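Novice: Any chance you could fold what I've pasted below:
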Amino acid sequence: MAVIGNYFQVKEFFKTNNKLNQVFAYLDDALDPTSEVHQRIFSSKEPRVQKNDIDGECFAMEQVYMTKERESCFFESHKKYVDFQLILSGCEQMEVIDIRHLSFKNFEEDKDFISYEDSTKASKIVMQHEDLSVYFPNDAHLGLAFFETKQLVYKTVVKVPVEYFR
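Specialist: Sure thing, here's the model as predicted:
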């Protein structure tokens, strides 16, 4: 059950889950140009991924990357974590599909990373500034694909333990 929309509306959707307070405080900072988090993410013009702890259980993968051809992308999901993916700058095409509709390819337990064979039946979503997508363990998602033109994207992906939602 992916949740996708404007950051502030999605934040409102999760407001009753107090376990997410630090996650949303971090995401608020990521959107605030005066914050240390925002400045750290935007300090690079080169592609990179940097891991940062949020609360000892949640962590962020701060990313700068160039979008690419759809054929170079892949579907993934996770067992232990829910992904909160926030676009800070740029635009990318995401795809999402329930894992039941895909063929399993590989599982890397140490990375909590499941990959799948490609599919043309997934829903396509254009993600841009201030858009947040939340992917649960049953949501296979494909990112990094360009929409209209290749461009540099600044994004942060917060990994939240599934236990936060029980």
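
Novice: going forward, measure contacts between C-alpha atoms and count neighbours the same way
Specialist: Will do.

Novice: would you say residue 97 is within a strand?
Specialist: Yes: counting by DSSP: H, G, I helix; E, B strand; the rest coil, one finds residue 97 located in a strand.

Novice: what's near enough to touch it?
Specialist: 121, 122, 123, 139, 140, 141 (Cα atoms under 8 Å, 6 or more residues apart in numbering).

Novice: gap between the third one and residue 94?
Specialist: Spelled out, that is residue 123. Per Cα to Cα, to the nearest Å, residue 123 is found 8 Å from residue 94.

Novice: Select from the contacts of residue 97 every entry located in strands.
Specialist: Applying DSSP state E to those, the entries found in strands are 123, 139, 140, 141.

Novice: quick one: contacts for the second one?
Specialist: Residue 139 makes contact with 1, 2, 77, 96, 97, 98, 99, according to Cα under 8 Å, 6+ apart.

Novice: next one: the third one
Specialist: In this structure, residue 140 makes contact with 75, 76, 77, 96, 97, 98, 99, judged by Cα under 8 Å, 6+ apart.

Novice: To compare with the earlier structure, here is another sequence to fold:
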Amino acid sequence: MIVDTLEHLLENEHAFGEKIQRGLKFLKNTDFSGLAAGRHDVDDEMFYFINEYETKEAAECFWEAHRVNLDLHYILEGTERIGYAAIERLDVRDEYSAEKDAVFFTGELQSAVAASPGDLVICYPQDGHMTGIVAAQKEAVRKVVLKIKL
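Specialist: Model prediction:
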């Protein structure tokens, strides 16, 4: 898992492969303000979701990981905590679904980062992640989750 601001990641884009570089530039150059929540296609290698929700306690959230796509969580509004755990430290709750490109887990939340507008969290296939966790107080979050095919 990589956590930083979009601006910092763009400054160090040489550290990433071509697909992630393209994804970072896409996030930088796209105006998401007028777009509705839900799925939006970019091309054969990228699509994204505009997610809108209210944060909640970790006990109400869930762990997941993906095999086909990287997740780039880019916060537009609000603050949430995003939990992290290596998938081998979690217990499988629901086996991998190719349709959802997701496997769901159970496990204790031991590590989380707060993400605010402008922050970006990159989740690789080995990164179990739990999103939507309340930070200081419950609040509305609006974010882009860019999916990049590996």
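
Novice: follow-up on the earlier one: just give me which of the contacts of residue 97 of structure 1 are shared by structure 2.
Specialist: Listed in the original numbering, the contacts of residue 97 of structure 1 still in contact in structure 2 are 121, 123, 139, 140, 141 (both residues aligned by TM-score structural alignment, their matches' Cα atoms under 8 Å).

Novice: With respect to residue 28 of structure 1, which of the residues you listed is nearest?
Specialist: residue 141 (23.6 Å; Cα to Cα).

Novice: Need the counterpart of the closest one in structure 2.
Specialist: Correspondence of residue 141 of structure 1 to structure 2, assessed by TM-score structural alignment: residue 129.

Novice: Quick check: its match touching residue 66?
Specialist: No: in this structure, residue 129 of structure 2 is not within contact of residue 66 by Cα atoms under 8 Å, at 9.7 Å.

Novice: These two: which is more packed in?
Specialist: It is residue 129, of residue 129 of structure 2 and residue 66, that has more neighbours when counted by other Cα atoms under 10 Å, with 26 against 23.

Novice: What distance do you get for that one to residue 7 of structure 2?
Specialist: Relative to residue 7 of structure 2, residue 129 of structure 2 is positioned 22 Å away (criterion: Cα to Cα).

Novice: Residue 37 of structure 2 too?
Specialist: From residue 37 of structure 2 to residue 7 of structure 2 the distance is 24 Å (Cα to Cα).

Novice: Kindly report the same for residue 131 of structure 2.
Specialist: 22 Å.

Novice: before we move on, what about residue 48 of structure 2?
Specialist: 19 Å.

Novice: residues in contact with the residue nearest to residue 62 of structure 1 when sequence neighbours are not counted?
Specialist: Nearest residue to residue 62 of structure 1 in three dimensions, chain neighbours excluded: residue 156, at 4.4 Å (Cα to Cα, 6 or more residues apart in numbering). Counting by Cα under 8 Å, 6+ apart, residue 156 of structure 1 touches 30, 60, 61, 62, 63, 85, 86, 87, 88.

Novice: Need the counterpart of residue 156 of structure 1 in structure 2.
Specialist: Counting by TM-score structural alignment, the partner of residue 156 of structure 1 is residue 144.

Novice: Residue 131 and residue 7 of structure 2 - which one has more neighbours?
Specialist: A count of neighbours by other Cα under 10 Å puts residue 131 above the other of residue 131 of structure 2 and residue 7, at 19 against 15.

Novice: Sticking with the more buried one, tell me its helix or strand.
Specialist: Using DSSP states H and E, the element containing residue 131 of structure 2 is strand 127-133.

Novice: got it, and residue 134 of structure 1?
Specialist: Per DSSP H and E: strand 131-135 holds residue 134 of structure 1.

Novice: same for that strand, what does it pack against?
Specialist: strand 3-6, helix 7-13, strand 81-89 (3 or more Cα pairs under 8 Å, 6 or more residues apart in numbering; DSSP states H and E).
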